[in-house]
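>>> Got a predicted structure plus its sequence, pasted below:
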Amino acid sequence: MLSLEFLNPLILVCITPLLGIVALSVIPTTNRYLCRLVALNAVCLTFLFSLFLWIQFDSTTALFQFSSTYNWIPSINLYYTIGIDGISLFFILLTTLLMVLCILVSWGSVKSLIKEYLICFLLLEFFLIQVFCVLDLLWFYIFFESVLIPMFLIVGIWGSRERKVRAAYQFFLYTLIGSLLMLLALLTIYFEVGTTDLQVLWYYNFTELKQIIFWLAFFSSFAVKIPMIPFHIWLPEAHAEAPTAGSVILAGVLLKMGGYGFLRFSIPMFPEASIYFTPLIFTLSIIAILYASLTTLRQVDLKKIIAYSSISHMGFVTIGIFSLNLQGIEGSILLMLSHGLVSSALFLCVGILYDRHKTRILKYYSGLMQVMPIFGIFFLFFTFANLGFPGTSSFIGEFLVLVGVFQINRILTFFASIGMILGAAYSIWLFNRVSFGGLKTQYFLSFQDVSRREFWILLPLTFIILWMGIYPISFLNELHFSVIGLIEQLL
């Protein structure tokens, strides 16, 4: 029976990073190459097993698949349950893919404490996978907060500048304090209902007042993670100080945990409160889109430009989620996946420049298309994907979000569209300043185009962004019934 249980691909996806940590712990610290090789094999195997989830996934049902339940403390009705639906499937795939790229991009750039660095990333992967597949509110909270520990270490120890410790503490405290209210709400729910099983809580009728209080408690946690304005202060600082791989996983996956939390918990558990607070979400989202876009235009640090643009994109996501219709929610999920790929690719491009020239200040770069043409082509493609150019993944996500919002409020759609115009402005202006103009040889004497390793890191992201933009139905098929099931719980 146990052997059959371990044939479940979701179990394999969950335990492979832990097996990688065990293997790394017995390897001597001095053998750096073997440490890197073991970590790379662990994340590649995890990604391979996650592909089996997609291959075996039944897209004709909204039920959770690959489920497993383990008795944790049966006497007080607490169980550890995992399973996935169409919504969580792609977040797990995104996590496992980006982890492979994170290990590859760190191959030569991380010089100290390599074994510990790799263990942190494998631990982070384990926690993130659990966040997206666990079906119990208490376990979700545990893993949701556990993500902070390896990320805090990654920013604080392997960050790139002097302010890295301050940025790490800011990130940790902001997100932890936001989640304390969620913990109090969780305990109240447990003592009222008698369980934290998500599939039971979905069908439990809380009173309107309790829904409003619980919704606000959960919102305090998820809004910081997204982050929504005015809870965004930690994000640009954390991005600016984190190593390249840290920025990739922070933008690619950690920012999606808040949106996933709204979809998995806030909307189905507290439907009346979700409808009640929709105007608040719309207002904060429009402010985020416009404010973050305008702030992006005046940044001089390459990483902060991408960080503020992420806040703007996540404003689109929250508008789509709380449109509470099929097109808006599916568009927001596609936009989260797209942002995970595009922003990660842009951070990888910035990391390539930083590895060569040890600066991210924009004024030092100009005319790179003359000496780094392959890099310039990749950077052009990802810039166009970031502004939502037709044929790329972001366009499909933003288009569906606008279709969903248009059915509710046309004025809101107009302001969101202004955000798209501003997005095009800062994206094209950034590319123009970095790639064209005269070479500033007074700052840099030698230039090197992308290496073979960097080329093969950026190429799969290019392929997936095009695939999602040209043939989105292959992603929407899996999402469709899960999103319909979510909407039915609102009715």
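Yes, it's here. Residues are numbered from 1 along each chain as shown.

>>> can we go C-alpha only for contacts and neighbour counts from here?
Noted.

>>> Not counting residues beside it along the chain, what's closest to Met269?
Trp202 (5.0 Å; CA to CA, 6 or more residues apart in numbering).

>>> What is the burial count for that neighbour?
By the criterion of other CA atoms under 10 Å, Trp202 has 18 neighbours.

>>> Quick check, it in contact with Ile267.
No. Using CA atoms under 8 Å, Trp202 is not in contact with Ile267; the gap is 9.4 Å.

>>> all strands for the stretch 51-200 of the chain, in order.
65-73, 78-84 (DSSP state E, counting those that start in this stretch).

>>> another structure for you, compare them:
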Amino acid sequence: MNDTVLQYLLVAVVLLPLLGAGGALLPAPPGLKGKNPDQAVLRHGVTITGAVLALTIALAAGFDHGHPAKMQASTDISWIPALGIRIHLGIDGISLPLLVLTALLTFLCALYSYFKMPEGPSPKAFVALLLLLESGTLATFAVLDLMLFFLAFEMVLIPMYFLIARWGGAGRERSALRFILYTLLGSVIMLLGLLLIGLKAGTFDMVALATDSSHAGRHLSHTTQLIAALAIGLGLAIKAPMWPLHSWLPDAHTSAPTVGSVLLAGVLLKMGTYGFVRIVLPITPGAAHTYAPYLAAFAVIGIIYGSLACLALARGGSGGDLKRLIAYSSVGHMGFVLLGIASLTPTGVNGALFANIAHGLITGLLFFLVGALKDRYGTSDLDTLAGHTGAALYGKAPRLGGLLAFAAVASLGLPGLAGFWGEMLAMFGAFKPAAGLHRGAYLTFTAIAAFGTLLTAAYLLVVVRRVNMGERETADAPQPVLADIQTYEFAAWTPLVALTVLAGLWPAVLLGLTDPAVRTLLGGN
């Protein structure tokens, strides 16, 4: 496809949700009101996110798959000449899969909300915030200017704050406040690092900084790289989230509405790890090499910590919340992503990018399923679900129970499903790290991460056994009627299941995109 057409498609993908957010706040035209105004605005959300998904698929179809390392669909317009800030957009094999993932998950969330709108204020505000969130996330993966990256990175915070605070569950205001304070603090620190790079190098252009050795070498001393990478890395690590900067995540997930949890886990966490790959590794390579062992150490601690927390929550009588458990599982899974990045090898970074996409698909599905259980029982407390359902999910709602089991085994990394490849490649990368990194330390990190996969399998199998098979069910006690998967749920979840299987059986589809781009980024050519 002509690059000019791709350019217009990318601009439309980023701007259409923003325009749609404004349109959601306007009165519906007389012929489109449907049964009521609420239905009209929810249908508007489905229409806009569906159009964005269609444009993103067209963008992916027109992408030159023979040259995924080349930046395509580029738009480069001067915005603030005095500061050298430009409106620079473009995609390569690293950012394209994340754009498609964001568009897909947002569309599925809008579709799900059309039939199961969370309790809260006006749907107008809900749809507007959802579209604003999509626009900010898509822009984060498409912009190629450090200042625009910061603006897009910040753009998602306000809509996610209000989605949690206004449409969330118990403790939503406290959780939303904690989310915004943590991420804003990280963003302020990150901004200082971005400004340091731009002012020292004389440009904020990410492509120039990553590919022009005069920018990466002559203008950024090792000390400057160390300071800038530390500041940027802290902001990205909070969003990732990396242990011990993760403590905002479990509360946010537990209180968020179902679609908020899906988008938070599915795409917002990826913004942090994407920033490490797009900014820290190519622009501050010396600092990345210095900090890599520490990043790897924090990553494997996060893997073990997240798994042990999940095991504690899964234990009978602990009063564990299933949404909270999946949130802690994200800390562990993102630990594998960070470990792959910390290896500084093409194998490890490719594994990290693959694990990013796999986590978005699988954890998005898990949060959809837990939301469905909570809708049916009014709680996501694991003890209550295990006690009340007995053998209900396998015996009374077999499709729901089977889908929960599928998502669990996909999350634990069963070969043949998407979760396997990312974690395996991340550990392969850590097993043989980049030159100059201590091999013995990385072998230890790899062994710890491998042990973490066993803990992951342990807590997920406990969850499946307790929720699908139950622990107690008296014959005299009345059993609640349990609805199996509804048509709208089937429509929202089927794409995630299909892509989880496809990525697991045919990983070359994704690795063929990321590998050339990763090698170019790490090689600086």
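Everything's here; your move. The shown structure was predicted, so the numbers you read here are calculated from the model rather than taken from an experiment.

>>> looking at the strands of the stretch 51-200 of the first structure, which is buried most?
strand 78-84 (a mean of 20; mean count of other CA atoms under 10 Å).

>>> Give me the mean deviation of that strand from the second structure.
Taking mean CA distance after the TM-score superposition for the first structure, the mean distance separating strand 78-84 of the first structure from the aligned residues in the second structure is 0.7 Å.

>>> Read off where that strand ends up in the second structure.
Under TM-score structural alignment, strand 78-84 of the first structure corresponds to residues 85-91 of the second structure.

>>> picking that back up, show me what contacts the residue nearest to Met269 of the first structure?
Contacts for Trp202 of the first structure (CA atoms under 8 Å, 6 or more residues apart in numbering) come out as 268-269, 489.

>>> possible to save the residues you listed as CSV with secondary structure, distance to Ile249 of the first structure and neighbour count?
Below are these laid out as CSV (DSSP: H, G, I helix; E, B strand; the rest coil; distance: CA to CA, whole Å; neighbours: other CA atoms under 10 Å):
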residue, secondary structure, distance to Ile249 of the first structure, neighbour count
Pro268, helix, 27, 21
Met269, helix, 28, 26
Gln489, coil, 32, 14
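
>>> Surely His239 of the first structure is within a helix?
Yes. Assessed by DSSP: H, G, I helix; E, B strand; the rest coil, His239 of the first structure belongs to a helix.

>>> so what's it closest to, chain neighbours aside?
Once flanking residues are discounted, His239 of the first structure sits nearest to Ser247: 5.4 Å by CA to CA, 6+ apart.

>>> Distance check, the aligned residue in the second structure for Ser435 of the first structure against Tyr377 of the second structure.
Matched by TM-score structural alignment, Ser435 of the first structure corresponds to Asn468 in the second structure. Per CA to CA, to the nearest Å, Asn468 of the second structure is found 14 Å from Tyr377 of the second structure.

>>> and these two? which has more neighbours close in?
Asn468 (26 against 17).

>>> If we ignore the residues flanking it in sequence, what's nearest that one?
Leu393 (4.9 Å).

>>> helices or strands next to the strand or helix carrying that neighbour in the packing?
Assigned by DSSP states H and E, Leu393 of the second structure belongs to helix 392-395. Judged by 3 or more CA pairs under 8 Å, 6 or more residues apart in numbering; DSSP states H and E, the packing partners of helix 392-395 of the second structure are helix 398-411.

>>> That concludes my questions; thank you for your assistance.
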